[in-house]
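A.B. asks: no sequence on hand, only this structure:
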């Protein structure tokens, strides 16, 4: 009986199956990396939105001189529209309409609630800061 040289068809198919599983693992890692990068980007935008709310309140304090006289409802409505509710808003895809700005005296709590998928839980970010109460 002569000796065989090279690979048999069965060996080649087994090698292809192993290679296919390896490539599926690499593809799964790539998808997870893209999801994580997207989540990080969205969280960074949430941080920028919270800082924007704080800056809006500082500007209102300069105009009204007392933190109790700041028209919070007006500022909150404009902020929500700019970041979440307007169709062209940067975070409109995150269903962040439940975000809000709360006030207790001169302490403000900016709550940014994000949800990218309807069946996922919210990611909630709280940013607390205090404005000076000028006499």
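C.D. replies: Received the coordinates, thanks. What you see is a predicted model, and the numbers here were worked out from it, not measured in a lab.
A.B. asks: drop to CA atoms for contacts and neighbour counts, all remaining ones
C.D. replies: Fine.
A.B. asks: tell me what the helix ranked longest in the chain is packed against?
C.D. replies: Taking DSSP state H as the criterion, the chain has its longest helix at helix 9-64. The contact analysis (3 or more C-alpha pairs under 8 Å, 6 or more residues apart in numbering; DSSP states H and E) places helix 9-64 against helix 72-80, strand 107-114, strand 123-130.
A.B. asks: which of those sits most buried?
C.D. replies: strand 107-114 (a mean of 20; mean count of other C-alpha atoms under 10 Å).
A.B. asks: now that strand, how far from the chain's geometric center?
C.D. replies: Centroid separation for strand 107-114 versus its chain: 14 Å, with C-alpha atoms, centre = their mean, to the nearest Å.
A.B. asks: and the angle for that strand with strand 123-130?
C.D. replies: 160 degrees (axes from the mean of the first three to the mean of the last three C-alpha atoms, to 10 degrees).
A.B. asks: sec struct for residue 118, please.
C.D. replies: Look at residue 118: counting by DSSP: H, G, I helix; E, B strand; the rest coil, its state is coil.
A.B. asks: so residue 49 sits against residue 84, correct?
C.D. replies: No. Assessed by C-alpha atoms under 8 Å, residue 49 is found out of contact with residue 84, at 9.4 Å.
A.B. asks: ok, second structure coming up, stack it against the first:
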């Protein structure tokens, strides 16, 4: 004969085990979603870093004529990364433009006595704001100093 006090105890154990399992699976799902979001942001920040380094390389190449060609260098850099110029972009740049939406790059020279520059790249990160109705604006700031040209 079965003990009457034990009746329904296994059902309660099963319900508790199901609740713990469901909670663990939900937590893993949320963790995965956050991981994908951070991976997307890391990809976008890497592309912004590549853009900033592209500008720095262009400025380094023209360091001796930077005072007269700075505007042209910056304009050329911005047009090279302009997504509306899809015909002039190679396939790698086109792929990058699909990941970095509505980007804008500005170059300032906070210290005119030395060749110190600041590159600020901003873009819209719609995937990071899945919980919000408005896309988030992301920013990447890169500070660098170029040597003076030895004449």
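C.D. replies: Structure received. Since the structure is predicted, the reported quantities are computational estimates derived from the model, not experimental observations.
A.B. asks: coming back round to it: quick one: which of residue 49 and residue 84 of structure 1 has more around it?
C.D. replies: Higher neighbour count among residue 49 of structure 1 and residue 84: residue 84, with 24 against 21, using other C-alpha atoms under 10 Å.
A.B. asks: give the contact list for the more buried one.
C.D. replies: 90-97 (C-alpha atoms under 8 Å, 6 or more residues apart in numbering).
A.B. asks: kindly report the same for residue 144 of structure 2.
C.D. replies: Contacts of residue 144 of structure 2 by C-alpha under 8 Å, 6+ apart are 116-118.
A.B. asks: how about it, what's its match in structure 1?
C.D. replies: For residue 144 of structure 2, the aligned position in structure 1 is residue 128, judged by TM-score structural alignment.
A.B. asks: for residue 40 of structure 1, see how far away that match is.
C.D. replies: 21 Å (C-alpha to C-alpha, to the nearest Å).
A.B. asks: ok, now residue 6 of structure 1?
C.D. replies: Residue 6 of structure 1 is 50 Å from residue 40 of structure 1, by C-alpha to C-alpha.
A.B. asks: returning to that earlier point: now do the longest helix of structure 1 and strand 123-130, the angle between them.
C.D. replies: Using the same axes, to 10 degrees: helix 9-64 of structure 1 against strand 123-130 is 30 degrees.
A.B. asks: next, the angle from helix 9-64 of structure 1 to helix 72-80.
C.D. replies: With the same axes, to 10 degrees defining the directions, helix 9-64 of structure 1 sits at 150 degrees from helix 72-80.
A.B. asks: how many residues are close by the alignment partner in structure 2 of residue 32 of structure 1?
C.D. replies: Under the alignment (TM-score structural alignment), residue 32 of structure 1 pairs with residue 34 of structure 2. Neighbour count for residue 34 of structure 2, taken as other C-alpha under 10 Å: 13.
A.B. asks: repeat that for the one 3 residues further on.
C.D. replies: One way to gauge burial is a neighbour count; for residue 37 of structure 2, by other C-alpha under 10 Å, it gives 17.
A.B. asks: tell me the spacing between it and residue 12 of structure 2.
C.D. replies: Counting by C-alpha to C-alpha, the gap from residue 37 of structure 2 to residue 12 of structure 2 is 38 Å.
A.B. asks: cool, and residue 125 of structure 2?
C.D. replies: In terms of C-alpha to C-alpha, residue 125 of structure 2 sits 46 Å off from residue 12 of structure 2.
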